[in-house]
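Let's see this in three dimensions:
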Amino acid sequence: MNAMTELSFIHRFKPATESGRPPLLLLHGTGGNEDDLLPLSNMIAPGSALLSPRGKVLEGGMPRFFRRLQEGVFDEEDVRRRAQELADFIAQAREAYGLSAPVAVGFSNGANIAAAVLQLRPDALAGAVLLRAMVPLQDPPAVDLAGKPVLIVSGASDPIVPAENAKRLASLLTGAGAVVRHQMLPTGHGLSQADLTVTRAWIDQL
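This next block holds a predicted model:
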């Protein structure tokens, strides 16, 4: 596993060990880093190439991918800027490592920035797994996501993401043409074994 810093984000890259699997872009939650989701990736997509950047925004010393004004209230101007910045990094990394467009696997804050990239720079991603995602932009631009696969996994008792907010995100992405599967699990904001099982099955059929 090599840690590379010469691109625009501190990140880790792990080359594929199996052909035919899409590369994964791993996007951590608040307070995570570029190592956070690597163990998860072995369970959901063994053999895939992995690209795992560290969020550049610090909130009380904890890395995030964009600023928020308070819990559940995002600085949407910053969301837009950071989504563009992340899409530029994906393009750099694809060139540097010879990757096809990755499937984002994001948790919480990482899922929210992945959803924003889908809405602002759809060509950057081949698809996305959004674990505990919320609507990142209240007024997203019209975008064509025709046929792009998206899995949204929500927790029925998540204290941070209201169920109707997650449903609205699914509806927005479906309305833009994405092929969305929205799964509600009997869990909270943290990830469970069921998340891994659902995600692995979804990635396996891509």
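
From here on, just use CA atoms for contacts and neighbour counts.
Will do.

Can you tell me the centre-most residue of the chain?
The centroid of the chain falls nearest to Gly106 when counting by C-alpha atoms, centre = their mean (2.9 Å).

Does it belong to a helix, a strand or coil?
strand (DSSP: H, G, I helix; E, B strand; the rest coil).

Confirm for me that it is in contact with Gly32.
No. With contacts counted by C-alpha atoms under 8 Å, Gly106 stays clear of Gly32, the gap being 11.4 Å.

coming back round to it: mind checking how far the residue nearest to the centre of the chain is from Arg54?
For Gly106, the distance to Arg54 equals 12 Å [C-alpha to C-alpha, to the nearest Å].

shared neighbours, these two?
By C-alpha atoms under 8 Å, 6 or more residues apart in numbering, Gly106 and Arg54 have these common neighbours: 27-28.

Give me the contact list for the top helix by length along the chain.
Among the segments of the chain that qualify as a helix by DSSP state H, the longest is helix 76-97. Helix 76-97 is contacted by residues 7-9, 65-67, 99-101, 113-114, 116-117, 120-121, 124, 136-137 when judged by C-alpha under 8 Å, 6+ apart.

got it, and stretch 145-154?
118, 122, 126-133, 163, 166, 170, 173, 176-185, 189, 195, 199, 202.

again, only using 6 Å
By C-alpha atoms under 6 Å, 6 or more residues apart in numbering, the surrounding residues in contact with stretch 145-154 are 127-132, 176-184.

Here is the second sequence; please produce its structure so I can put it next to the first one:
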Amino acid sequence: MTYQDQAPVAIISRNDESRLGTPLLVFLHGYGSNEQDLMGLSQQLPEEFTYLSVRAPLQAGPGYSWFPLTQEINYSIESVARSVEALWALLEPLSQQHSSITLLGFSQGMAMATSLARYQRDAIEAVVGLSGFAVDPKHLDLFDDAKLADKPLPMFWGRDLADPVITRDKIEYTLGWVPGHTELTSETYPQIGHSVCMEEIQDVADFLNRVVLKDK
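Have a look, this model is predicted:
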């Protein structure tokens, strides 16, 4: 099943006129999870934002995924492209109603967040990636990395160096990609494994204040 087969499911922190003109932060959950998973983080993040959490389109066990994975975290780049285009179809109308769009993705959600920024750089203010990776586009024409080289993406990347889930090849590709395409804030958190911690979320809040809100 894809976005084309069903209406996207999302929850939003406020859905009245008070959200108009506010910065929008979009939560993108990890493989096998759902739109409820990350929404609680909004309680620890700046109140100036409106928070939108989107459910991935594909069934994956008890939850959902943005694109199919194997145990080795291989994936079809074409399936990534389809989900990126569908996610942008959901967010594009909202981009006209908010002052900016920032993406926060956990695990596979980080792959989606960085991919959408590579597709629509001018529309994305910043990306927060937690315990995840950026995808190797191979011969995919959807990504415009040249634009990111000219206009680097403000990005926060938090992880445990010993993350047991994200495979080494995915980390190595991401480490090679970020220097030429992002203005990177990188932090590591020993012993969190494939998860997040309160120290990390405070660092994310600081990043959002400094980069998106600019301490206003």
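
quick one: TM-score?
The TM-score (TM-score structural alignment, normalised by the length of structure 1) is 0.83; 197 aligned residues with a C-alpha RMSD of 2.5 Å.

that older thread, spit out the contact partners of the residue nearest to the centre of structure 1.
26-27, 130-131.

redo that, cut-off 10 Å
Residues in contact with Gly106 of structure 1 (C-alpha atoms under 10 Å, 6 or more residues apart in numbering) are 24-29, 37, 112-115, 128-133, 152.

likewise Arg168 of structure 1?
Counting by C-alpha under 10 Å, 6+ apart, Arg168 of structure 1 has contacts 134-135, 174.

in structure 2, which spans are strands?
10-12, 23-28, 50-54, 58-60, 63-65, 100-106, 126-130, 153-159, 182-188 (DSSP state E).

Mind putting the ones you listed into TSV with distance to Leu90 of structure 2?
Formatted as TSV, those follow (distance: least, C-alpha to C-alpha, whole Å):
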stretch	distance to Leu90 of structure 2
strand 10-12	10
strand 23-28	11
strand 50-54	9
strand 58-60	16
strand 63-65	16
strand 100-106	12
strand 126-130	17
strand 153-159	21
strand 182-188	25
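
how about Ser107 of structure 2, what does it touch?
Applying C-alpha under 10 Å, 6+ apart, the residues contacting Ser107 of structure 2 are 28-31, 113, 129-134, 159, 165-166, 194-195.

ok, now Tyr64 of structure 2?
Neighbours of Tyr64 of structure 2 in contact, by C-alpha under 10 Å, 6+ apart: 29-35, 55-58.

quick one on the thing from earlier: list only buried entries from the contacts of helix 76-97 of structure 1.
8-9, 65-67, 99-101, 113-114, 116-117, 120-121, 124, 136-137 (16 or more other C-alpha atoms under 10 Å).

rewinding a little: show me how to select, in PyMOL, the buried members of the contacts of Ser107 of structure 2.
Listed next is the PyMOL selection for buried residues among those, using 16+ other C-alpha under 10 Å:
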select buried, resi 28+29+30+31+113+129+130+131+132+133+134+159+166+194
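
Adding distance to Ala146 of structure 1, write the contacts of Arg168 of structure 1 out as CSV.
Below are those laid out as CSV (distance: C-alpha to C-alpha, whole Å):
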residue, distance to Ala146 of structure 1
Met134, 21
Val135, 19
Thr174, 9
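
Can you get me a residue count around Ser42 of structure 2?
Residues within reach of Ser42 of structure 2, counting by other C-alpha atoms under 10 Å, total 18.

quick one: what's aligned to it in structure 1?
Using TM-score structural alignment, the equivalent of Ser42 of structure 2 in structure 1 is Ser41.

these two touch, right, its match and Arg200?
Yes. Between Ser41 of structure 1 and Arg200 there is a contact at 9.2 Å, judged by C-alpha atoms under 10 Å.

Contact partners for the closest residue to His28 of structure 1 other than its chain neighbours?
The shortest distance from His28 of structure 1 to any non-neighbouring residue, by C-alpha to C-alpha, 6 or more residues apart in numbering, is to Gly110 (5.0 Å). Shown in contact with Gly110 of structure 1 (C-alpha under 10 Å, 6+ apart): 26-30, 32, 54-55, 64-66, 104, 116, 130-133.

Swap in 7 Å and give it another go.
Gly110 of structure 1 makes contacts with 27-29, 65, as judged by C-alpha atoms under 7 Å, 6 or more residues apart in numbering.

Same question for Ala194 of structure 1.
Ala194 of structure 1 neighbours (C-alpha under 7 Å, 6+ apart): none.

Let me know the distance separating the residue mapped onto it from structure 2 from Leu24 of structure 2.
Under the alignment (TM-score structural alignment), Ala194 of structure 1 maps onto Glu199 of structure 2. Distance of Glu199 of structure 2 to Leu24 of structure 2, given as C-alpha to C-alpha: 23 Å.

just Gly158 of structure 2 next, same as before
21 Å.

Check Leu87 of structure 2 too.
15 Å.

try Thr102 of structure 2
6 Å.

got any residues that touch both of those two?
Joint contacts of Thr102 of structure 2 and Leu24 (C-alpha under 7 Å, 6+ apart) do not exist.

before we move on, back to that, which of the contacts of Arg168 of structure 1 show up in structure 2 as well?
Retained in structure 2 by both residues aligned by TM-score structural alignment, their matches' C-alpha atoms under 10 Å are the following of the contacts of Arg168 of structure 1: 134-135.
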